[in-house]
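*Asks:* Can you look at this prediction? I've put the sequence above it.
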Amino acid sequence: MAATSMPIATFTALEVLRGGGNALDAAIAAAAVLAVVEPQSTGIGGDCFCLYAPAGTGKVVAINGSGRAPAAATPEALRSAGVDRLVNTSPHVVTIPGAISAWDLLNRTYGRKPLGELLQPAIRCAEEGFPVHARVALDWRDAADKLRGNPAAARHFLVDGAAPGIGHRFRQPALGRTLRAIAERGARAFYEGEIAADMVAALRALGGLHTEADFHRGLTGAEFVEPIKASWRGMEVYQCPPNGSGLHVLQILGILGGLETPEGGPLSAERYHRHIEAARLVYRDRDAFLADPAQVEVPVARLTDPAYLARLRGLIRDDRAMPEMPPAGESDWARHKDTVYLCVVDGEGNACSFINSLFQSFGSGILAEGSGVMLHNRGFGFRLQEGHPNCIAPNKRPMHTIIPGMVMRNGEAIMPYGVMGGHFQPMGQTLFLANHFEFGLDVQEALDCPRLFPAPGAGPVEVERGVPSAVIDRLSRLGHPVKLVEKPHGGGQAILIDRKAGILIGGSDPRKDGCALGF
């Protein structure tokens, strides 16, 4: 079974499985197709994280395919260039893309089929074109002004100055040529030679500090890392470690896991209120501590310590919202955008949880015209505040939002899952997990359930359509500033592995264009 955010990607994954590929092969092929047909969300100019549970091993393998800042990227260098803040369309927020390095490393280590074969469906979609789907068209329209800001992007990603509509067959011949080069020569074709030179030229023309040497280092940038996990409701929930924000999923689950299940169910004000409060505390910690552990200390053990989470739980009151919170990392006052997710399970039980992203819609909006690569803006997660753990620095990875998830029980994978949506992802994952495992909704219902999100910082609680008006009113009276939003929060996929019944149960979020299919 495969579940992705576009039908053609789900179909691609199933074709790979039917052709003898394993779950990881299918995930890479599907991700490559999504990098073509869902261009606002993902691309080869972005980053990748993956959790892979090989059947019969009892293990979960994690890979960090997030890119690093250029070697010349220092606060001093940026200030001398007149940069006093990071802007999401600036070349200074483009880190070296890590996705191709990650695909290559995963394929060489665990794949069965050659990478070149897995890229063929994506090449066809790029060269022959693929019709724009409904959610893609909506996001494209909303990002049109960003694309107009880059002449190359405007030439190739707008039609008569506007975003293409539903059904428009969008072709990307330059991207097709780049994918063919990668298929023939591997990741080296992306990180060295004319393709890398084209990306560097596009960035440097806008004042970027990138060099071809930075891209050369990106060839081996992806790395296997030790996953982090937490026990929850008789299972173990696995996440990639920092610089990804998976640890905040474990924090929210740990806070809420010590509370009784609300009697009113998943749509009750009590449930949403508790989840909002837990998320507010956890995102406070995220903004203070999450960074690249290769360069600064990230206190994962401290932030996921059950005793610390119990103290945070004690701050949550059912009768009112917290008017203020303790400093980050504390439990008292004594001391003072867009992404694609997919999952695949093969016939042997190998389970893959895979996420690939440009971050915000169309990333930086900077198109390397010769290679057809749209460059992400993941470096927008950095800060210029010197002394902050997440301050930009040479060869440093920024705070990252994309997080694949995996649920294990007794050494066996029971659910690869994920919820895309930028900063929303820890909130989205924990809403989904509780919907299914705590409140008993089936996989599809758990994805469908209306969502809300307390925007990090002092932002309001952003509420989707579908949350009952009485619940919204109650949240307001509890002290939560509420804002109704038109665009839904994120989009998710999941596959439940029911070994006792011998079946797979998949779900795909209606907030996106995709589907779950199996055979």
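*Replies:* Ah, there it is.
*Asks:* only C-alpha atoms for contact and neighbour calcs from this point on.
*Replies:* Fine.
*Asks:* Would you agree residue 386 is in contact with residue 75?
*Replies:* Yes - the pair formed by residue 386 and residue 75 meets the contact definition of Cα atoms under 8 Å, at 7.4 Å.
*Asks:* So which of those two has more stuff around it?
*Replies:* In terms of neighbours (other Cα atoms under 10 Å), residue 75 is the more surrounded of residue 386 and residue 75; the figures are 20 against 13.
*Asks:* Below is structure B, check it against A:
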Amino acid sequence: MPAIKVDWTKINLPDLVFERFPSRRSQIYSSKGVVACSQPLAAQIRGSADAAVATAAALNITEPTSGGIGGDAFCLFYDARAKTVKALNGSGRAPKKLTLEYLRQYGIGGSQIPLTDLNSVTVPATGGAAAAWVDTVKMLGSHNLSVAEVLAPAIRLAEEGVPVSEIASFWWQRWEGLLKNSPNGDEMLRNGKAPLPAEIMKFPNLAHTFRAVAEHGKDGFYKGEVAEAIIELIQSKGGVMELEDLESHETTFVEPIQYTYGGEVTIYECPPNGQGTVFPYVGITALLALGILEQIQEQGKMRPLLEMEHNSPEYLHTLIEALRLAFADSRYYVTDPKFGHVPIDELLSKESGQEYLANRANLFNPTKANPGITHGNPVMTLCILLGGLPDASMTVGDQWGNACSFIQSDNAVFGTGAIPKGCGFALQNRGSSFVLKDGHPNNIEGGKRPYHTIIPAMALRGDELFMSYGVMGGFMQPQGHVQVLLNILRGFTAQAALDAPRIRVGISEVDSNDESSTVNSEVSFEDAFPPATIAKLTDMGHHTKVVSSFDRAIFGRGQIIQKLVDEAGKFVWAVGSDPRGDGHATPQI
């Protein structure tokens, strides 16, 4: 099968073609280091892997609504010298003693652990952010900085306080009630209330937790007073987590999965492995969608996607249907590999999986929406349905060409909302992603990791980095990855690729006790789309919904650093930061 042709002259050092999309911000360039994240203060830190961790820690102070040391973390790292991509998994497992039988006896019915129930906290109670921070510095960092030095800026911010940004304040206020009704929630409030924009917020207890990690490494979090506070809180609310669960946590380094799109660009996502590493199944969703899009084109059902008018009805219809098919597959097939086989080769390999992708593409109808997709559907977790920003994304590059795409998350806004006494951070609730049903591949089991949603991404041309990026926001992430990548391949600058309006595939209804049920697809559109475009897609059978103002958070917030190389081999970073967040891209001078 011939490879799909892409005009790469539009990719290297693109011209300023403003009519492609009128970007709201100027493109930022740098020949030194760069940081792109959702908070201006956190973006001031420099470097690559070291800076990614420093930025992640700073975001815990400047944007605690989205995650921090109380959550899970994943990263991809591009080593410019070795020309390789490495993946780190910093997520947690269910406590060893947690079973479906216990949850039923405890009084939890239905198919999901409630978001505020502390049985939803996976080991090591906060996922694996603390261990992931330490291991990223030690294994992927410059080796010129200690963990204490990397965490020093965040500790200073926590102790001195930071002025709260507008969007962070908005979500803080929306979820103020959660903190007020949660154990020790006042540790993340200002005089008992959510802080308003420009008000100074201090986190002395969080600074104390950071210092424990700075001085003792992982033991400062998974042993000693922090660990004891975590276990005391969880057990006081009916949880079965024990200190041994915390002490057993380890970060996992594995090879990333990949898919080559258009014959030359290879997209990398975080992987599964044989040791039971959690598989962030939305990662494979992005790769499946790209494979299905290629097959739709090869079957001659539609013009090449990059030849269509950007965000036209035919473009969006093709994209929506490919995403729906990809989500159906990933939700049905993917589980923790330790507890079930994940057919990665069959799904993605262009040799063994080509027939499968072609069969899925055969379901595509160019004139109308498929009324229902079986084997699961794109699902919005409760935190997304309620509206929130549960993930924090950042991407960092240095002057030598190394890059790090790093994402951390509490799952829901402030996670459970429960704060271990004197620690200053909320416990995540990733265990709410388990499906409480005997025989289901994602059923709760002790030591098992649940379905996951946070996925950093990278793209290479050959063995050279093309871009490091991420679009956070639960199940929006693979959808954002695909849309932003296609924007870049169309010739948009990094900033314009993020500024362009996005769609979000969701569902209108789902039977949570039958993940193979058929449901109709609901598609949300940012209000920047022309009404005529939305009306056309409605006529094609899509259930359309227009979203505006702060609710645009459901479309995620992305960060991009793109490597642009001239004829002499010299490079500059082109950097973009999503206008849906408070942050920006910051070049190093």
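*Replies:* Received the coordinates, thanks. Just so you know, these numbers come straight off a predicted model, no measurement behind them.
*Asks:* Once they're superposed, tell me the TM-score.
*Replies:* Remark: TM-score between the superposed chains equals 0.93 [TM-score structural alignment, normalised by the length of the first structure]; 500 aligned residues with a Cα RMSD of 1.6 Å.
*Asks:* re earlier: joint contacts of residue 386 and residue 75 of the first structure?
*Replies:* Common contact partners of residue 386 of the first structure and residue 75 (Cα atoms under 8 Å, 6 or more residues apart in numbering): none.
*Asks:* Double-check that residue 415 of the second structure belongs to a strand.
*Replies:* No - looking at residue 415 of the second structure with DSSP: H, G, I helix; E, B strand; the rest coil, it is coil, so not inside a strand.
*Asks:* Could you check how far the aligned residue in the first structure for it is from residue 299 of the first structure?
*Replies:* For residue 415 of the second structure, the aligned position in the first structure is occupied by residue 363, per TM-score structural alignment. Plainly put, residue 363 of the first structure is 29 Å away from residue 299 of the first structure if you go by Cα to Cα, to the nearest Å.
*Asks:* The two - which one has more neighbours?
*Replies:* Between residue 363 of the first structure and residue 299, residue 363 has the larger neighbour count (other Cα under 10 Å), namely 33 against 14.
*Asks:* Number of residues surrounding residue 288 of the first structure?
*Replies:* By other Cα under 10 Å, the residues close to residue 288 of the first structure number 15.
*Asks:* which residues does the closest residue to it other than its chain neighbours contact?
*Replies:* In space, and not counting its chain neighbours, residue 288 of the first structure is closest to residue 328: 6.3 Å by Cα to Cα, 6 or more residues apart in numbering. Applying Cα under 8 Å, 6+ apart to residue 328 of the first structure gives the contacts 281, 284, 285, 288.
*Asks:* Just confirm residue 328 of the first structure is within a helix.
*Replies:* No - remark: residue 328 of the first structure does not belong to a helix; assigned using three-state DSSP, it is coil.
*Asks:* could you dump the contacts of residue 328 of the first structure to a markdown table with secondary structure and distance to residue 70 of the first structure?
*Replies:* Compiled in a markdown table, those are given as follows (DSSP: H, G, I helix; E, B strand; the rest coil; distance: Cα to Cα, whole Å):
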| residue | secondary structure | distance to residue 70 of the first structure |
| --- | --- | --- |
| 281 | helix | 33 |
| 284 | helix | 28 |
| 285 | helix | 27 |
| 288 | helix | 23 |
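*Asks:* Quick check: the aligned partner of residue 189 of the first structure in the second structure vs residue 75 of the second structure, distance?
*Replies:* In the second structure, the residue matched to residue 189 of the first structure (TM-score structural alignment) is residue 220. Using Cα to Cα, residue 220 of the second structure is found at 22 Å from residue 75 of the second structure.
*Asks:* Look at the two and report which has more neighbours.
*Replies:* Relative neighbour count places residue 75 above the other of residue 220 of the second structure and residue 75, with 30 against 19, counting by other Cα under 10 Å.
*Asks:* looking at this, the more buried one is in a helix?
*Replies:* No - looking at residue 75 of the second structure with three-state DSSP, it is strand, so not inside a helix.
*Asks:* Which residue, other than its chain neighbours, is closest to the corresponding residue of the first structure for it?
*Replies:* Using TM-score structural alignment, the equivalent of residue 75 of the second structure in the first structure is residue 50. Leaving aside its chain neighbours, residue 50 of the first structure sits nearest to residue 354 (4.5 Å; criterion: Cα to Cα, 6+ apart).
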